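In: make a model of this:
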Amino acid sequence: MATKTVRTRAKPMLATDVVVVGAGYAGCYAIAGLRRARVDVVAVDPTGTMDMLPRLAAVAGHADAATDAAIELTKLFPHLKIVRGKMKRFRKGVVTTEAGHRVRGRVTIITAGAQPTEPTIAGLANAFQLRTAADALRLRAAVGEAEDVVIVGGGATGVQLAGALSNSGVANAILVDSASRLLPEFHESLGSHAKDLLSARGVRIELDAAVESIQPNGVVLEDGTELIGLPVWAGGFRATMDAFKVGPTTEGRLNIGDDLRVEGTKDVLAAGDAAAHLDSKGNLRPMAAQTAVQAGSGAAKNAVRMLRGQPTASVAMRDLGWVVDLTGGRGVAQVGPFRFATSGLDRIPPYLHDFIDAKTLYEVGGVKAVKRYSPGRQTTPPEGLDLEFLQHYLG
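Out: As a prediction, the model looks like this:
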């Protein structure tokens, strides 16, 4: 019996000046810059929200409201055209999502593309993650029913989560890292003072402690020690741009020129986690919000230049410093040569954290955004994160 081939009709193509893939910090700064230049832009993003990354640990740890985790893009950018979905492939200027939606731009800015690192640790899938607003809300729900939380990773995310949990008191925190100190990426004084603050709050800290496996109910160290509690992975993330074959990559991040143009392309820019941003010594910059906002703004300016047939410009990156807010009015920070990592000075970082949050809102959405979406101002969860099983925990 002959078989009949049924062909499905391709979804209509949406055309625009610039396609922005991803609506994190780099993506939203790019969108804001493009809209100020009155350029037609379409955003491709799975949730249609801007995840407020510096707030996520406090949200997950019940120190801040669940509604602080993200902001709907259409509230920040009225009338913005959004295609909800993840990019599946990119070919000849066309972004195709997993659902088959297609968007063609004269210029494309790629900003999305990171997932948890995959070390040789058995059972990593058993751990909760903390990278997106959805991750924070899922973790918040689980933490509400846990007695102990085992956090693997003593970098900024892990330290902030431990601080939030110890401040809210919703669960006991156990912080584990294979390094000899907390915050190993920063000056030693920041990690030392963060350890003192967390220890004083009752956080159990295990350093020089390599993890052998992660179980559904805890973590097993290489020396056989079992740490029982809700497992959370805060051990870092990696870029995932190799699969899309947009251009050559370094450690999964797209190689770019000084103008953020992807190597080997004419009309594709990359910024944020998707891009291999280099420092003055030629080393990869860490995936961080401060890099994302500078790159997103620079990508928007160069996209406009490309549309107008003008030469692109180099995008300079500055090291703006680091702020780690432990909630409860304490934290550690370094801004230029100044370190805030002693008793008394540790009261300053939370104010710096709030200032950076307000600055981000202002630069993306103006004064209205600051008034409406500063922490504690939103009363309902963003539509893209309105998950049924979380409703009991929101608010």
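In: going forward, measure contacts between C-alpha atoms and count neighbours the same way
Out: OK.
In: so how far is stretch 248-266 off the chain centroid?
Out: Stretch 248-266 has its C-alpha centroid displaced from the chain centroid by 20 Å (Cα atoms, centre = their mean, to the nearest Å).
In: can you pull the buried residues of that stretch?
Out: 249, 252, 253, 254, 255, 256, 257, 259, 260, 261, 262, 263 (16 or more other Cα atoms under 10 Å).
In: for stretch 37-44, same thing?
Out: 39, 40, 41, 42, 43, 44.
In: next, format those as CSV and append secondary structure.
Out: Output for the buried residues of stretch 37-44, formatted as CSV (DSSP: H, G, I helix; E, B strand; the rest coil):
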residue, secondary structure
39, coil
40, coil
41, strand
42, strand
43, strand
44, strand
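In: can I get those residues in a markdown table with distance to residue 131?
Out: Listed next are the buried residues of stretch 37-44 as a markdown table, based on distance: Cα to Cα, whole Å:
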| residue | distance to residue 131 |
| --- | --- |
| 39 | 30 |
| 40 | 29 |
| 41 | 26 |
| 42 | 24 |
| 43 | 20 |
| 44 | 18 |
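In: which one of these is nearest residue 319?
Out: Closest approach to residue 319 among the buried residues of stretch 37-44 (Cα to Cα): residue 43, at 27.9 Å.
In: that closest one and residue 287, how far apart?
Out: Distance of residue 43 to residue 287, computed by Cα to Cα, to the nearest Å: 21 Å.
In: quick one on the thing from earlier: so which of the buried residues of stretch 248-266 are in strands?
Out: Residues from the buried residues of stretch 248-266 lying in strands, with DSSP state E as the criterion: 249, 253, 254.
In: here is a second sequence; please produce its structure as well for comparison:
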Amino acid sequence: MTDRKTTTAGGSSGRLLVIGGGYAGVTAANRIRSSLTPTEAERFRVVLVCPRAELVDRLRLHQLAAGTRDEVRIALGEMLHPGVDRIVATVHRIDPGARTVELGDESGHGRSHLGYHSAVIAVGSDAVGASPDPDWHGVQTWAEAHRLRQVLASLRGDDGRGKPTHITVVGGGATGVELAAELAESGAAERVSLRGASTQLAGVPARGQRRIRELLEALGVRVQTGDRVEPGTLPTSEREVTVWAGSLRVSPLAKDSGIETDPSGRVRVDAFLRVPGRPRLYAAGDAATVEDPRGRHLRMSCASAIPLGGHAASVLLADLRGRRARPLSIGYITRCLSLGRRNGVVVPVFANDRPWGVTLTGRLARWYRAWICEAVLRWPVGEARHPGSSPRVPGPVLARWR
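Out: Predicted structure coming up:
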């Protein structure tokens, strides 16, 4: 279960726990550890608990599934500050009153308890169990994307001549759009279709919708939106493949632990990312929803996860030192996605995520998207050397800090 031996001065009273090894979790763990003074580092140990020994670069899962990229996992040992202890395990329950977590493997076996002084919930999200049809493939986790890749490879055969007659991607969000484009450009099937219940693709504003459709159709993707696909209504033959790229689900950890959540299971936090009524407990990334005007515009994305992870770390440190913390202020500058390996779309947005200006497409947009994909891996790692170095766009509500 343990990836690295965890020793803690003072036992649980000196353990600063980060639950989750995604963009938010790695950012938080690195900022906390690199910010500790030598005296604080003797008293406190930073511990990251994650079911895997690696971070999954979810921005490129569609490439793994389509067979255009071989690996999207990065060992946590390469990303974390050397002073961060790692435990490879699943957290099944948090007891905020006792300040303990219950650990075990994914099946729930080998359970044990771990105490903490302060903890950040950064478990992220995925689509496990979210598909409405068990015959549909997924693409929101490494296991799902890898399985889809294997299925497509087996249909293609050793000579590379065989391929599915038709791949239907269900879900018109960013994941669905990027996957459909990648599959079509790589020639993964004779036909590729994209089906979405919403008439708006990938959350892009109306002025960019026509251009996205034109680019997808140029790749051979048949786009059909405004039509909810019901389970059992699509062909299920051996060479007809359906992929679910619908909405994400948040881990049930917080809800199962009796921590207040919104209807989707995200932890309700204040403007400081503190869990109300739960001292020394914080939440960040996709696992959190900010119940304050400063954060109601935030969407589930790496563009939110990294600054949220950093802010949770900063507030934890301020509380640890008895100092006054600042409320969060996080905004956006763009929405972007790739359409194959030679094209992309970039939509400028205000800090509150509302679009403005002209939608950018073409190779420059594709380069920008590729740069973002590289940057979201550099920024959390940079926190291990220079705390607070990951960029943060100021939020739309610049209320005076009191």
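In: quick one: TM-score?
Out: Taking TM-score structural alignment, normalised by the length of the first structure as the basis, the two superposed chains have a TM-score of 0.79; 344 aligned residues with a Cα RMSD of 2.9 Å.
In: just to revisit the earlier point, taking the buried residues of stretch 248-266 of the first structure, tell me the two that lie furthest apart.
Out: Using Cα to Cα, these reach their maximum pairwise distance at 252 and 259, which is 19.3 Å.
In: how about the strands in the stretch 201-350 of the second structure?
Out: Listed from the start of the chain, the stretch 201-350 of the second structure has strands (DSSP state E, counting those that start in this stretch) covering 221-225, 240-244, 249-250, 267-269, 281-283, 288-290, 334-338, 344-348.
In: for residue 202 of the second structure, which of these is the nearest?
Out: Nearest of the strands of the stretch 201-350 of the second structure to residue 202 of the second structure, taken as Cα to Cα: strand 334-338 at 8.3 Å.
In: residues contacting residue 19 of the first structure?
Out: Taking Cα atoms under 8 Å, 6 or more residues apart in numbering, we find residue 19 of the first structure in contact with 41, 42, 43, 44, 103, 104, 105, 106, 107, 108, 109.
In: aligned counterpart of it in the second structure, please.
Out: If you follow residue 19 of the first structure across to the second structure using TM-score structural alignment, you land on residue 17.
In: once you drop chain neighbours, what's closest to its match?
Out: Once flanking residues are discounted, residue 17 of the second structure sits nearest to residue 119: 4.5 Å by Cα to Cα, 6 or more residues apart in numbering.
In: same question, residue 335 of the first structure
Out: Nearest residue to residue 335 of the first structure, sequence neighbours excluded (Cα to Cα, 6+ apart): residue 321, at 4.4 Å.
In: could you report the neighbour count for residue 385 of the second structure?
Out: Other residues within reach of residue 385 of the second structure, judged by other Cα atoms under 10 Å, total 16.
In: now for residue 188 of the second structure, how many residues are close by?
Out: So residue 188 of the second structure, with other Cα under 10 Å, has 24 neighbours.
In: which residue in the first structure aligns with it?
Out: Per TM-score structural alignment, the equivalent position to residue 188 of the second structure in the first structure is residue 170.
In: right, and its match touches residue 62 too?
Out: Yes - counting by Cα atoms under 8 Å, residue 170 of the first structure touches residue 62, with 7.0 Å between them.
In: now check the first structure for the residue matching residue 225 of the second structure.
Out: The alignment partner of residue 225 of the second structure in the first structure, by TM-score structural alignment, is residue 207.
In: now do the helices in the second structure.
Out: Listed in chain order, the helices of the second structure (DSSP state H) span residues 23-35, 38-43, 61-66, 142-156, 174-185, 206-218, 253-256, 302-320, 363-382.
In: ok, which of those helices comes nearest residue 131 of the second structure?
Out: Across the helices of the second structure, closest to residue 131 of the second structure is helix 142-156 (Cα to Cα), at 11.3 Å.
In: what's that closest one packed up against?
Out: The contact analysis (3 or more Cα pairs under 8 Å, 6 or more residues apart in numbering; DSSP states H and E) places helix 142-156 of the second structure against helix 61-66, strand 137-138.
In: mean shift of the last one relative to the first structure?
Out: Superposed on the first structure, strand 137-138 of the second structure shows a mean distance to its aligned partners of 2.0 Å (mean Cα distance after the TM-score superposition for the first structure).
In: show me what that strand is packed up against.
Out: If you count contacts as 3+ Cα pairs under 8 Å, 6+ apart, strand 137-138 of the second structure packs onto helix 142-156, strand 240-244.
In: what sits closest to the counterpart of residue 330 of the second structure in the first structure if chain neighbours are left out?
Out: Aligned by TM-score structural alignment, residue 330 of the second structure pairs with residue 317 of the first structure. In this structure, residue 317 of the first structure finds its nearest non-sequential neighbour in residue 294, 6.6 Å apart by Cα to Cα, 6+ apart.
In: re earlier: how about the match of residue 330 of the second structure, what does it touch?
Out: Taking Cα under 8 Å, 6+ apart as the criterion, residue 317 of the first structure is in contact with 279, 291, 294, 295.
In: and with 10 Å instead?
Out: If you count contacts by Cα atoms under 10 Å, 6 or more residues apart in numbering, residue 317 of the first structure has them with 258, 277-280, 285, 290-295, 298.
In: now residue 115 of the first structure
Out: Contact analysis of residue 115 of the first structure by Cα under 10 Å, 6+ apart lists 129, 131, 132, 236, 237, 238, 239, 240, 273.
In: aligned partner of residue 169 of the second structure in the first structure?
Out: Matched by TM-score structural alignment, residue 169 of the second structure corresponds to residue 151 in the first structure.
In: roughly how far apart are that match and residue 168 of the first structure?
Out: 16 Å.
In: comparing the two, which residue is more hemmed in?
Out: Of the pair residue 151 of the first structure and residue 168, residue 151 is the one with more neighbours under other Cα under 10 Å, namely 29 against 16.
In: from residue 337 of the first structure, how far out is the more buried one?
Out: Residue 151 of the first structure sits 30 Å away from residue 337 of the first structure, taking Cα to Cα as the criterion.
In: residue 66 of the first structure too?
Out: To residue 337 of the first structure, residue 66 of the first structure is 35 Å away according to Cα to Cα.
In: show me which of those two is the more surrounded one.
Out: A direct count of neighbours by other Cα under 10 Å for residue 66 of the first structure and residue 337 places residue 66 higher, at 29 against 6.
In: go ahead and confirm the more buried one touches residue 137.
Out: Yes - between residue 66 of the first structure and residue 137 there is a contact under Cα atoms under 10 Å: 6.7 Å.
In: circling back: highest average neighbour count across the helices of the second structure?
Out: helix 23-35 (a mean of 30; mean count of other Cα atoms under 10 Å).
In: how big is the offset of that helix relative to the first structure?
Out: Averaged out, helix 23-35 of the second structure is 1.2 Å away (mean Cα distance after the TM-score superposition for the first structure).
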